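> sequence and computational prediction follow.
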Amino acid sequence: MGGAVERDGLPGWLLPVRDAAERVRPGQLSRFLPPPVGGRRSAVLMLFGEGGHGPDVLLIERARSLRSHAGQPSFPGGALDPEDGDPLREGPVNAALREAWEETGLDPAGVQVFGVLPDLYIPVSDFVVTPVLGWWRAPSPVGPVDPAEVAAVFRVPVAELTDPANRARLRHPSGFTGPAFLVAGQVVWGFTAGVIDRVLHFGGLERPWDTSRVVELSEDAFDLARRERGGLADSSGTAASGTADRTAGS
């Protein structure tokens, strides 16, 4: 699939996102950073496209039967395989594209990878995650390939993600709070919401919003999170995330 990053040929609205990805530091994205050794290497694809409602981002809803992050909206992605190549070089890009193809049927040939964010860490699942940024220059049909893994595939307009009415902070029963987006009939939270929040902020797409607005994690989502790692998800590692508890502008 190729692990090349191509900077040029993007629409103008994505240029600030590309430039921010090149200068952002790990600590500006999350307070949960990879340990010196260990952790399971993985990658996710934050794919930007242009649909009927303007610029958008591709998300999936993970199947409720999964062991990790069950039922949660997330980016396509997963663990690196040996065939993906060097985990410190082309591996994350290849893994993000491969996983997106396996989960949604996305044709990787239509994706231009234009940036790679610093590695982040999800304590509850011990994943070291590399967020890969892509431009969907030639859209292809997408949908759940295996319902046992992916319950739904959907595109969320960037305008909805940046709408102040759809922004909040989600409070987990453990006490953790982090960014949340109330979009497409979903509550996007945890690691995925944290990455979206920071990309919007540093990419200059964020609009002022009420950071004092707090929503509670639903009982259903909490029960699914508790199931992970034998209930460790309500410990300090929390909520399938790894996202810093920070406000916009930090």
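Cool, got the structure. Numbering: from 1, shown residues only.
> please count neighbours and contacts with C-alpha atoms only from this point.
OK.
> which residue ranges of the chain form helices?
Here the chain has its helices, by DSSP state H, at 15-23, 26-29, 91-104, 158-162, 190-202, 219-227.
> buried residues in the second one?
Neighbour-count burial for helix 26-29, counted by 16 or more other C-alpha atoms under 10 Å, picks out residue 29.
> one step back: out of the helices of the chain, which is closest to residue 52?
In terms of C-alpha to C-alpha, the element of those nearest to residue 52 is helix 158-162, at 11.8 Å.
> show residues contacting the closest one.
54-57, 166-167, 181, 183, 200, 205-207 (C-alpha atoms under 8 Å, 6 or more residues apart in numbering).
> any chance of a ChimeraX selection covering the buried ones in these?
ChimeraX command restricting these to the buried ones, with burial defined by 16+ other C-alpha under 10 Å:
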select :55,56,57,166,167,181,183,200,205,206
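> and which of the contacts of helix 158-162 is nearest residue 34?
Nearest to residue 34 among the contacts of helix 158-162 is residue 200, at 22.6 Å by C-alpha to C-alpha.
> give the full set of residues in contact with that closest one.
For residue 200, the contact set (C-alpha under 8 Å, 6+ apart) comprises 17, 162, 206.
> so what would you say the end-to-end distance of stretch 194-211 is?
Distance across stretch 194-211, first residue to last, is 14 Å (C-alpha to C-alpha, to the nearest Å).
> how about it: buried residues?
Within stretch 194-211, the residues scored as buried using 16+ other C-alpha under 10 Å are 194-203, 205-206, 209.
> and these, which two are furthest apart?
Farthest-apart pair in those is 195 and 209; separation 16.9 Å (C-alpha to C-alpha).
> return the member of the contacts of helix 158-162 nearest to residue 44.
Nearest to residue 44 among the contacts of helix 158-162, counting by C-alpha to C-alpha, is residue 57 at 12.7 Å.
> which residue is the nearest non-sequential neighbour of the closest one?
residue 48 (4.7 Å; C-alpha to C-alpha, 6 or more residues apart in numbering).
> included below, for side-by-side comparison, is a second structure:
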Amino acid sequence: MSAGDSQLWVPSRAPSWLSPLVDNVDRVPTAYLHGLPADVRAMLTAANNQANTQAAAGGNRRDAAVLVLFSGPPGAQPGMPPESADLLVTVRASTLRHHAGQAAFPGGAVDPEDTGPVATALREANEETGIDPGRVHPLVALEKIYIAPSGFQVVPVLAYSEDPGPVAAVDPAETASVARIPVRAFINPENRLMVYRDARSRRWAMPAFRLNDMLVWGFTAQVISAMLDVAGWAQPWDTTEVLGLDEAIAQVGGEGGI
């Protein structure tokens, strides 16, 4: 947690149904690797640790933050999230340099004037979706994750809003679309599968979500799957359905977008 951001964190604003995740956020890093072969888990952990060490020593780290925003009623009881609870997801424009066409959390690289991950996540979310930062309550930071394809070290900022207000793609050159996806759609076992990028990486298959005409995979799906496990929301699902990325995208009829 950045000193500049310290006054922005308000974990007490978490509704009771979100508390199991907020209270156990330290378990998320282990949950990221759940289900992977032991040697693959060890390789990913070592690569992440090495990247963090090298970036810190060399001063060339590329920091970023994303907003993991849950919305829903404040008064529901602990347990499964209420029917109306949702998660904010964007689809990146197909022309972007990194992760083009992918479903993603709103977010991006740290700007010099940002005081910490909260400032970065809220600024980027406002620029991409038009959301009013005043409606968003940052709860806790998830552990920083190294994203090998882009070289960024990303802090997911877990946040809550009872009502985030209207959201939509602000700049089509950056964001193709914006959606508030019901949390229970991610929980539904019928929407879950495993996806790998190409034949060489089949053993590295990761959780994904097939939601009508959206495929959520990669880093975003990894974070969501880990949160479902840690919060106790995950239900048994068929982990033997393992598809190549192209085949999975074809099933939703697009490029991973809405």
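Great, that's in hand. In this text the structure is predicted, and so the values were computed from the model without any measurement.
> any idea what the TM-score is?
Superposed pair, TM-score by TM-score structural alignment, normalised by the length of the first structure: 0.80. Supporting alignment: 215 aligned residues with a C-alpha RMSD of 2.1 Å.
> mind jotting down where the strands sit in the stretch 1-150 of the second structure?
Under the criterion DSSP state E, counting those that start in this stretch, strands of the stretch 1-150 of the second structure are mapped to 62-71, 86-92, 103-104, 107-109, 137-141, 145-147.
> as CSV, these with distance to residue 123 of the second structure would be great.
Shown next, in CSV, are those (distance: least, C-alpha to C-alpha, whole Å):
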stretch, distance to residue 123 of the second structure
strand 62-71, 10
strand 86-92, 15
strand 103-104, 16
strand 107-109, 8
strand 137-141, 13
strand 145-147, 20
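> please work out which of the ones you listed is packed deepest.
strand 103-104 (a mean of 27; mean count of other C-alpha atoms under 10 Å).
> in the first structure, what residues pair with that strand?
Aligned using TM-score structural alignment, strand 103-104 of the second structure spans residues 73-74 in the first structure.
> ok, and the closest non-adjacent residue to the residue nearest the centre of the first structure?
Most central in the first structure under C-alpha atoms, centre = their mean is residue 192, positioned 3.4 Å from the mean C-alpha point. Leaving aside its sequence neighbours, residue 192 of the first structure sits nearest to residue 74 (C-alpha to C-alpha, 6+ apart; 5.5 Å).
> so what corresponds to residue 66 of the second structure in the first structure?
In the first structure, the residue matched to residue 66 of the second structure (TM-score structural alignment) is residue 44.
> same question, residue 236 of the second structure
Aligned by TM-score structural alignment, residue 236 of the second structure pairs with residue 208 of the first structure.
> wait, its match touches residue 166, no?
No - with contact defined as C-alpha atoms under 8 Å, residue 208 of the first structure and residue 166 do not form a contacting pair (11.6 Å).
> quick one: contacts for residue 29 of the second structure?
Residue 29 of the second structure makes contact with 143, 226 under the criterion C-alpha under 8 Å, 6+ apart.
> and for residue 144 of the first structure?
By C-alpha under 8 Å, 6+ apart, the neighbours of residue 144 of the first structure are 103-105, 150-153.
> map it onto the second structure.
In the second structure, residue 144 of the first structure lines up with residue 169, judged by TM-score structural alignment.
> and if you look at residue 217 of the first structure?
Match for residue 217 of the first structure (TM-score structural alignment): residue 245.
> could you do residue 12 of the first structure as well?
By TM-score structural alignment, residue 12 of the first structure lines up with residue 16.
> what's the neighbour count on the residue nearest to the match of residue 236 of the second structure when sequence neighbours are not counted?
Using C-alpha to C-alpha, 6+ apart and skipping residues adjacent in sequence, the residue nearest residue 208 of the first structure is residue 164, 6.7 Å away. Other residues near residue 164 of the first structure come to 16 when the count uses other C-alpha atoms under 10 Å.
> aligned against the second structure, show me the partner of residue 164 of the first structure.
The alignment partner of residue 164 of the first structure in the second structure, by TM-score structural alignment, is residue 189.
> doesn't residue 238 make contact with its match?
Yes - in terms of C-alpha under 8 Å, residue 189 of the second structure counts as a neighbour of residue 238; the distance is 7.3 Å.
> and for the two, which residues touch both?
In contact with both residue 189 of the second structure and residue 238: no residue, using C-alpha under 8 Å, 6+ apart.
> re the thing from before, ok, now which ones touch the closest residue to the match of residue 217 of the first structure other than its chain neighbours?
The shortest distance from residue 245 of the second structure to any non-neighbouring residue, by C-alpha to C-alpha, 6+ apart, is to residue 197 (5.1 Å). Applying C-alpha under 8 Å, 6+ apart, we find residue 197 of the second structure in contact with 205, 244-246.
> looking at the first structure now, which of those residues still hold up?
Contacts conserved in the first structure for these, counting by both residues aligned by TM-score structural alignment, their matches' C-alpha atoms under 8 Å: 205, 244-245.
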